[in-house]
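In: got a predicted model here, sequence first, then my questions.
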Amino acid sequence: MKSNLKYIFVFFLLIALGCQEEGREDLTDKSGSAPAQISDIEITPTPGGGVVKYEIPNDDNFLYVKAVYEAPAGVTREAKSSKYDNELILEGFGDTNTHNIKFYSVGRNTKESKAIEKSFNPLTPSIYNVAETIEMNAVFGGIEVLYNNLDEANIILQVLVDTLGTSIEYVPYDKLYTKLPSGRWVLRGFDAVETNFALIVSDPFGNKTDLIKVTLTPLFEIEIPKDDFADLRLPTDSRSLRSKNPITHLWDGVINSNSNFWASDQNQDPMPKWISLDFGNKYILSRLKMWQRGDEEYTDGNLPTDWEVYGSNNPNPDGSWDNWTFLYQFGRPYKPSGLPHKQRTQEDIDYARAGLDYEFTVIPQGYRFYRFKFNETYGAGAFVIITEMTFWGKLDE
């Protein structure tokens, strides 16, 4: 046995010595010349940039191509593409002026060829295209920003507020980062007084538009107090699943809980199911927020995906739909990832835990009693789960 171990040791020792004698292969030969230049350069303008096509040189030393340019003005940028590709993307330009681009071939030995210069004019940057579509309107408790971003570019919308009322100094209020082709951004928390707002559209490269200014008066609303809320409990209303899931959990102020929620019965009645609430006073609703069961966001009966709101000041005690006025129908709520049922991202969870917003069109009169009819939920099951509902509007005196 010892003899065998001795031969094994000698075998590996010879292999190690052989490796040392062979040495390391150095692929970088800095004594060579720079690689040949690329050729047949064509630049196709894009909004705020361009797409470069070219011919790769037949040179074994060629490793990649590099473009050097300024975008935005005064900021040097580089774009690179390997020997396996013949395309470069230029981006970051904030105008349609003529820009000079320098192209270099870079070799395996790190040497660069002489620069080839070529000029082009980018198309109108996306921020200006978006700025042309901006609309700002007053909504309950704030303003809405409507925009179109047909290039689907990465843009930044920033709203500023003139806190002094001088139309001179605007203070940043909030930002929205998006690349959606269109959208609606709502900002709340403003009093119902005439206010000067401004908006800037910018991109990740530092380009930005001038201020887009508007004077608006947000519509008056209050958060409806829940102290007077009660379960109207009509005969046809959905029953709670268990005693530990009473309907009063809908207005007890506990959000994103995994245990403190209202749940309808699961099997006793098919969909649709509805509940009727007594607000204690007549209110004209402007909007509401709804929270899902914590840790179960966007799953199964957690959250309605098709539901209706009705109002009444004289509901029929038998639970029928007599004397109930249809007010609004809501569909599937927004889910940032767009993933199918039971698949979600952290962004989905964070979005849900902030509360999902639902807005009403103008409701002509106030109601004391509101009925919520749930036609379908996530997972299409025969039950509904909601953690909390908060309402905004105004007292109808």
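Out: Structure received.

In: use CA for all of it now, contacts and neighbours both
Out: OK.

In: my guess is Ala79 contacts Ile89. True?
Out: Yes: counting by C-alpha atoms under 8 Å, Ile89 is a contact partner of Ala79 at 6.8 Å.

In: and the two? Which one has more around it.
Out: Taking neighbours as other C-alpha atoms under 10 Å, Ala79 and Ile89 compare with Ile89 leading, 17 against 14.

In: now the more buried one: how far from Lys66?
Out: From Ile89 across to Lys66, the span is 11 Å (C-alpha to C-alpha, to the nearest Å).

In: what residues are shared contacts of these two?
Out: Taking C-alpha atoms under 8 Å, 6 or more residues apart in numbering as the contact criterion, the common neighbours of Ile89 and Lys66 are Ala79.

In: next up, a structure to set beside the first:
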Amino acid sequence: MKNIKNSLLMVIMFSVAILTACEKMEDYNDPASTDMTKPDVVSNIKVDNFNGGAYITYTLPNSKNLLYVLARYKINGVTTRETKSSYYSDSIMVDGFAKKQAYDVTLYAVSRADVKSDPVVVKVNPDTPPYLLFKPTVDAQADFGGFKITGNNALKNNLGIILLGVGAGETSDVIDQHYTKLPVVDYSVRGYEPVPKKIGYYVMDSFGNISDTTYKTITPFFETLLDRNKFSAYRLPSDGVIAYGWDLPYLWDGKTDGSSNGWHTEPGAPMPAIATFGLGVSAKLSRFVLWERPDGSDKFAFGHGNPKVFSIWGSNVAAPRDAKLPLSAAEGTVIGDWTNMGNYNYPDPPSGAKPVAHTAADNDFVKAGVSFNLPLASPKVRFVRLSVSSTWSSGTFAHAMEMAFYGDPR
């Protein structure tokens, strides 16, 4: 009998809980407030302009039902933007303006019942928008197999460079779009023959504002993939000692997926870990692709002995002598028969994950190989030294699956 009473009590309590939950669900879509009183307006307004926008500060009205402040404004004469700031704040930011000029911003105090106050119009005078500051710094020059694009995005805004290809009849097609927040822009667009090509480029921001377009006719430099069948080991005393049968010629055998051997040095030696080899030709190099060791039986990508900080040294001497390379040296540094042709950092996992927690997509990025540019001013070389200063594990050895070089061997 006692158990029956306890069971009935539990059923009653459960039923009450369900009814209460249903009542809450039924009320979920009710208005946030039934108070339709119009809020008072914001007051004591001050404006602090910046590039492409302004901060507006104010005193909130003494309205108990206030929820937020709304700013409504046109950024280019056509597009209307709205921004909101909660009642916890006494300021609001308006941005995205297309030009350096005066704009009207209308402010409303808005209640929990979605009732707006009377409008208050504020005049803002934003400074030159970031995309218009960026555009004059952007330049396009000839590069190996295409075009080299540079620029200075001093304010680090999210901006895009849109590259156009101009064809017959002056019709234009988008051939590349590059978006960045980096302060220094320096990248290449490749895949073009060494014949004159008319291009155009403009800058746009995330609000849809577009700069004017600059047109140029540029002739790309000749570029080809160097024949890896002509590569050969050129062992020097200061090179890393080979370990685990991962000998140097595996670095150009065309196998990149990690299922076979690559180049691997003996642990315990002082860094840098160096590999020296001949290209079989004297060539002005434009870029190279490095395939690091991807995940396999262990998570090698972004770890283990994969190069993180490294440099490329070159020599055009017929039989270059050994030289002890430093952990770091400025580009263009000459030590004996060897010239520093560039210093590099392997990129972090594209997903944004920590190296030890990289994703399958990050591993695919490693398996695809990463391309690195060599300076246009680099001299012709016959021999190359890969010098690894540090690895992802900060160990005393290095490994890589494959390297390929592009340039002009003529």
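Out: Received it, and whenever you're ready, just let me know what you need. Since we're looking at a predicted model, the values are computed, not measured.

In: what span of structure 2 lines up against stretch 195-206 of structure 1?
Out: Using TM-score structural alignment, the residues of structure 2 aligned to stretch 195-206 of structure 1 are 197-208.

In: name the surrounding residues that touch that stretch.
Out: 96, 131-132, 134-135, 158-167, 210-220.

In: in strands only, show me those.
Out: If you go by DSSP state E, these have 159-166, 214-218 in strands.

In: as CSV, those with neighbour count would be great.
Out: Output for those, formatted as CSV (neighbours: other C-alpha atoms under 10 Å):
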residue, neighbour count
Leu159, 21
Gly160, 19
Ile161, 25
Ile162, 18
Leu163, 25
Leu164, 21
Gly165, 17
Val166, 19
Thr214, 17
Tyr215, 15
Lys216, 15
Thr217, 15
Ile218, 18
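
In: pick out the residue nearest the middle of structure 2.
Out: Nearest to the mean C-alpha position of structure 2, by C-alpha atoms, centre = their mean, lies Thr180 at 6.0 Å.

In: which position in structure 1 pairs with that residue?
Out: So Thr180 of structure 2 corresponds to Thr178, using TM-score structural alignment.

In: quick check: which element contains Lys5 of structure 2?
Out: Counting by DSSP states H and E, the element that carries Lys5 of structure 2 is helix 2-26.

In: which residue ranges form the helices in the stretch 1-150 of structure 1?
Out: Using DSSP state H, counting those that start in this stretch, the helices of the stretch 1-150 of structure 1 run over 2-22, 126-131.

In: quick one, which of those is packed in tightest?
Out: helix 126-131 (a mean of 22; mean count of other C-alpha atoms under 10 Å).

In: that one against structure 2, how far on average?
Out: By mean C-alpha distance after the TM-score superposition for structure 1, the fitted helix 126-131 of structure 1 averages 0.6 Å away from its aligned residues in structure 2.

In: in structure 2, which residues correspond to that helix?
Out: Under TM-score structural alignment, the match for helix 126-131 of structure 1 is residues 130-135.

In: mean shift between the strand ranked longest in structure 2 and structure 1?
Out: Longest strand in structure 2, counting residues (DSSP E): strand 273-291. Once fitted to structure 1, strand 273-291 of structure 2 is off its aligned match by 2.5 Å on average (mean C-alpha distance after the TM-score superposition for structure 1).

In: how far out from the middle of the chain is that strand?
Out: How far strand 273-291 of structure 2 lies from its chain's middle: 26 Å, per C-alpha atoms, centre = their mean, to the nearest Å.

In: which strands or helices does that strand pack on?
Out: On a contact count with 3 or more C-alpha pairs under 8 Å, 6 or more residues apart in numbering; DSSP states H and E, strand 273-291 of structure 2 meets strand 232-233, helix 360-368, strand 370-373, strand 381-391, strand 402-408.

In: what about the longest one, distance to the chain center?
Out: For strand 381-391 of structure 2, the distance between its averaged C-alpha position and the chain's averaged C-alpha position is 26 Å (C-alpha atoms, centre = their mean).

In: mind listing what's buried in it?
Out: 381-391 (16 or more other C-alpha atoms under 10 Å).

In: same question, the second one
Out: Of the residues in helix 360-368 of structure 2, those buried under the neighbour-count criterion (16+ other C-alpha under 10 Å) are 362-363, 365-368.

In: now do it against strand 273-291, angle only.
Out: Orientation note: helix 360-368 of structure 2 sits at an angle of 110 degrees relative to strand 273-291 (axes from the mean of the first three to the mean of the last three C-alpha atoms, to 10 degrees).

In: helices or strands up against helix 360-368 of structure 2?
Out: Judged by 3+ C-alpha pairs under 8 Å, 6+ apart, the packing partners of helix 360-368 of structure 2 are strand 273-291.

In: and for the fourth one?
Out: Under the contact criterion of 3+ C-alpha pairs under 8 Å, 6+ apart, strand 381-391 of structure 2 touches strand 273-291, strand 307-315.
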